[in-house]
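*Asks:* This is a predicted model, with the sequence first.
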Amino acid sequence: MVPPAIVFFESLLPYGLTCLGCHAVLWVIFRYLLPSSGPWHAAPNFTAHQTIALFLMIQWTLNGFFGEDDEEDMNASTNSLPVILRPSSLGMKMARRSMAALWIWDIPVSMLTSDMSSAMDALMHAHHLGMLLVTCIVMGWLTFGTASETYPNPVGATLAPLFFGQVELSSIPLQIVDLFHPKKSAAWHEYMLSRPMLVSINDACRQLFALLFLAVRGIYFPFLVFTIVIPEFWDALGWSMMEDQTKYVLPIVTILTFSVAFTLLQMYWAVLVVNQIYKAMKGGGDKKKSG
C-alpha cells in the first residue's frame, strides 16, 4: 500500500502547487504588468482564478472523454472484486488532480476571497468540500485494510472519469459567464458592456452553459447516478457484507449518500437555470410587446 503521505508529496503536491503558482504569477501580471485601466487590474485574483479554472475544466473534460487506463498499472489480483472497487489508473489520476486542485488551490483561494455571506457561494464551497471527501474515498484513503502495492483500496475509481471529467463539460462556458457576471466582478461586467464583441461572447457562453448544464448536470448526471452509481455500489455493499470485506462499507455508504445529495444539488441548480431561461424569455417577450 502506498501511504497517503507519499501520494500527497509525489502526486498531489506538484499538481496543486502548479495551480497555486500559476495563480500567483497571473496575479502579478494582471496587477502590475498589464495596463492598469483594465478590469484585470481591479480584480487580479478573480481573473487569475477564472483563467486557471477554464484550463482545468478543459483538461479534465478531455481526460474524461478521451483518457484511457494504463493496463500495465492494473493489478490482476483485483479482478475478483466488483467492478466499482477495481483500480483504474485513469480514474485515480483524475481523482488526484481534482483533490490537488481543490485542496491546495481552489478551496483556500476561494474561501479567502469570496463572499462567504452569500448563500450560493457557501453552497458552492460545501459542494467542493464534498467533492474533496469523495476524492479521498476514490483514492482509497478511507478504506482501511490490506491493499496492493500500487493502489490503496480505491472505491469508485472506474467512475471517476465520468464525474471528475465528463460532467465538467458544462463548467467550461461557466468560467466565462462568471467572469462577466456583475455580482462576481463589477469591473469585468462594466468592461464587457462597452465592447459589443465581449457582449456577444458572454451571451453565447450563457446560452451554451444553460444548454450544457441542463443536458449534462440536469439529465446525464442523475442518469448516471440512478442507473450506474446506486445499483453498482448497492451490489458492492452486499458483496462486502457477504465476503466479510467490511473495510468497504463506510466508503460505499458515504458514496451512496453523497451521490444522492449531489444529484439533488444538481437538480436544484438546474431549476435555477430554467428559471433564468424563463425570465430571459419573458423579458424578451415583454420588450417585443412594448416595442
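*Replies:* Nice, I can see it.

*Asks:* C-alpha from now on. contacts and neighbour counts both.
*Replies:* Fine.

*Asks:* Regarding stretch 173-193, how distant is the last residue from the first?
*Replies:* 18 Å (CA to CA, to the nearest Å).

*Asks:* Please disregard the earlier target; I meant stretch 182-197.
*Replies:* By CA to CA, the extent of stretch 182-197 from end to end equals 17 Å.

*Asks:* residues in contact with it?
*Replies:* With contacts defined as CA atoms under 8 Å, 6 or more residues apart in numbering, stretch 182-197 is touched by 38-40, 42-43, 46, 178-181, 198-199.

*Asks:* How about stretch 106-119?
*Replies:* Taking CA under 8 Å, 6+ apart as the rule, stretch 106-119 contacts 45, 49, 121-122, 125, 128-129.

*Asks:* Run a quick neighbour tally on the spatially closest residue to Gln245 that is not a sequence neighbour.
*Replies:* Leaving aside its sequence neighbours, Gln245 sits nearest to Trp239 (CA to CA, 6 or more residues apart in numbering; 7.8 Å). A count of nearby residues for Trp239, using other CA atoms under 10 Å, gives 17.

*Asks:* got another, please set it beside the one above:
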Amino acid sequence: MTMAMISSLFDDIRLILPDIPFLTPLATQIGVTCLVSQIVFTVLLHKRTTILPSGPWNELPAFTAHQLVSFPLMIILTYYGMRDWFFSPLNDNTAAGITTISPHDRIFGQHHPVNDVPLAIGTGAIMLWDIPTGLLSPPLHDPLMWAHHFGMATVALLMSGQFSHGTKIMIGAYYAPYYFGVIEFSSIFLAYVDVFHPKYRYYDEWLNDPKRESHTKMKVLKSLNDVCRAMFALSFLVLRGLYFPYVSFGYAIPDLWRAYITYDKTLPPPVGVPLWTGYFLIGMIGMFACLQAYWGVLVMRQVKKVLRGDEKKDKIKKVGNGKRD
C-alpha cells in the first residue's frame, strides 16, 4: 500500500467522523484511532480471549494496551518535536534567532499549520483516549496525571486557536514543538520502564521470577529495562527537569507577557484573541515548569539510590498491587 493510498484512506475515515467541539478533524481522527486501538489491544490481551500465551498482560490488559498505544505516539511526537524545534528554519532557537524574532511573532505568528500533528495528538489523543482510559483502568488511576494531562490538553487547545473566537489564530505555536514534542523523548523509555514498575505486581513478579531468570528472553528484557531506566532518567533530567524551566521562565513566559502586554502598545493581541488566554498560558506553563522540576528532583533521588546500591532496601511502596483492569 503506497503512502498516497494510506493518506486517501485516512481522508476517507476523517469524512465519516463526527465534528467534535474544540477538536480539529485531524485531532478527532488521531483520538478515535487511539481509542479503537486501545479497545482492540485490550480484547486481544484479555485472558478470556486466549489468543496470546498466558502472562501478566492477561491480568492487566487495559494497562498493557495503553502502553502499546503510547509507545508509537511518543516516537511520533519526538520526531516532529525534534525536527521542528532544533532543525526547522521556522523555529530558529539559536541565540541569534531568538533575539531577531519578536515576542509578538513567536506568540501570534503562524509558525505551524493549524493541523499541527503534535497539537492534534495533544488534544485528540488525550481527550478521546488517554483520559477515558485512565478513568476506566484501575492501574492507571492517578489524579495527578489526570490533572497534568487535562492541563496539557487545555493548553494544546489554546495554542491551536480553539478559543480565539472563531479566528483560529494560533497562540505560541513557536513553542509547540518543544512542549508537545521534544520533552516526550523521555516518555519513549518510560513507556517500557513503567510496565515493570514494582507497583504493577504481575509484571514485576513475572520479570523477576527465579524460575525464568536464566532464560535468554528474560535476561534481554531485564537488560533492556536497565538501559531504558538509565536513558529515561538522563533524558528526563535534561529535557524536563532542567531545560523545561529554562525555556519556560527564560523565553516562553516572558514572550507571552510581552506579546499580550506590549511595551508601546503598537502590537496588541490580534482581534479575536481573548486577554485571559495569555494569563492562563502563563499560569499553566509556570505550574508545569515547577512540576517538571519537582519530578526531576524525584528522579534524581532514585538515581542516587541506584548509585549508592541501596535501591532494594528502599523500594517504592507497591500502590495498587493486585489491582486488575
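*Replies:* That came in fine, so what should we check first? Every value quoted in this text rests on a predicted model; they were computed, and no experiment measured them.

*Asks:* re the thing from before, just checking, which of the contacts of stretch 106-119 of structure 1 belong to helices?
*Replies:* Among those, DSSP state H puts 45, 49, 121-122, 125, 128-129 in helices.

*Asks:* Who wins on neighbours among those?
*Replies:* Neighbour max across those (other CA under 10 Å) = His49, 23 neighbours.

*Asks:* What does that residue correspond to in structure 2?
*Replies:* Matched by TM-score structural alignment, His49 of structure 1 corresponds to His66 in structure 2.

*Asks:* What does the residue nearest to Gln245 of structure 1 correspond to in structure 2?
*Replies:* Mapped onto structure 2 by TM-score structural alignment, Trp239 of structure 1 lines up with Thr262.

*Asks:* same question, Cys19 of structure 1
*Replies:* By TM-score structural alignment, Cys19 of structure 1 lines up with Cys34.

*Asks:* where do the helices sit along the stretch 201-325 of structure 2?
*Replies:* 201-207, 216-236, 243-247, 253-260, 275-308 (DSSP state H, counting those that start in this stretch).

*Asks:* Settle this for me: the match of His49 of structure 1 is touching Val36, isn't it.
*Replies:* No. Contact criterion CA atoms under 8 Å: His66 of structure 2 and Val36 do not qualify, at 11.3 Å.

*Asks:* Return the distance of the residue nearest to Val273 of structure 2 when sequence neighbours are not counted relative to Thr123 of structure 2.
*Replies:* Of all residues not flanking Val273 of structure 2 in the chain, Ser164 sits nearest, at 4.7 Å (CA to CA, 6+ apart). Note on Ser164 of structure 2: its distance to Thr123 of structure 2, by CA to CA, is 16 Å.

*Asks:* who has more neighbours, these two?
*Replies:* Thr123 (30 against 20).

*Asks:* in which helix or strand would I find the equivalent of that one over in structure 1?
*Replies:* Applying TM-score structural alignment, one finds that Thr123 of structure 2 aligns to Met99 in structure 1. According to DSSP states H and E, Met99 of structure 1 maps onto helix 89-100.

*Asks:* so what does that helix touch, helix or strand wise?
*Replies:* Other helices and strands packing on helix 89-100 of structure 1, by 3 or more CA pairs under 8 Å, 6 or more residues apart in numbering; DSSP states H and E, are helix 13-28, helix 119-138, helix 160-163.

*Asks:* What separation do you get for Tyr191 of structure 1 and His49 of structure 1?
*Replies:* With CA to CA as the criterion, Tyr191 of structure 1 and His49 of structure 1 are 18 Å apart.

*Asks:* again with Gly140 of structure 1
*Replies:* Applying CA to CA, the value for Gly140 of structure 1 to His49 of structure 1 is 29 Å.

*Asks:* residue in structure 1 matching Val299 of structure 2?
*Replies:* Checking TM-score structural alignment: Val299 of structure 2 goes with Val273.

*Asks:* pretty sure its match contacts Ala210?
*Replies:* Yes. Using CA under 8 Å, Val273 of structure 1 and Ala210 qualify as a contacting pair, with a distance of 6.4 Å.

*Asks:* ok so, going back, the residue nearest to Val273 of structure 2 maps to what in structure 1?
*Replies:* Using TM-score structural alignment, Ser164 of structure 2 pairs with Thr143 in structure 1.

*Asks:* do the same with Leu234 of structure 2
*Replies:* In structure 1, the residue paired with Leu234 of structure 2 according to TM-score structural alignment is Leu211.

*Asks:* ok, its match to Tyr220 of structure 1 distance?
*Replies:* Note on Leu211 of structure 1: its distance to Tyr220 of structure 1, by CA to CA, is 12 Å.

*Asks:* Could I get the contacting residues of the residue mapped onto Phe180 of structure 2 from structure 1?
*Replies:* Applying TM-score structural alignment, one finds that Phe180 of structure 2 aligns to Phe164 in structure 1. Each residue near Phe164 of structure 1 by CA under 8 Å, 6+ apart is listed here: 60-61, 64, 94-95, 98.

*Asks:* What about Leu35 of structure 2, how many residues nearby?
*Replies:* Neighbourhood size, Leu35 of structure 2 [other CA under 10 Å]: 22.

*Asks:* ugh, wrong one, I meant Ile76 of structure 2
*Replies:* Ile76 of structure 2 has 18 nearby residues by other CA under 10 Å.

*Asks:* How about Phe66 of structure 1?
*Replies:* 11.

*Asks:* so Glu68 of structure 1, which of the three states?
*Replies:* Judged by DSSP: H, G, I helix; E, B strand; the rest coil, the three-state class of Glu68 of structure 1 is coil.
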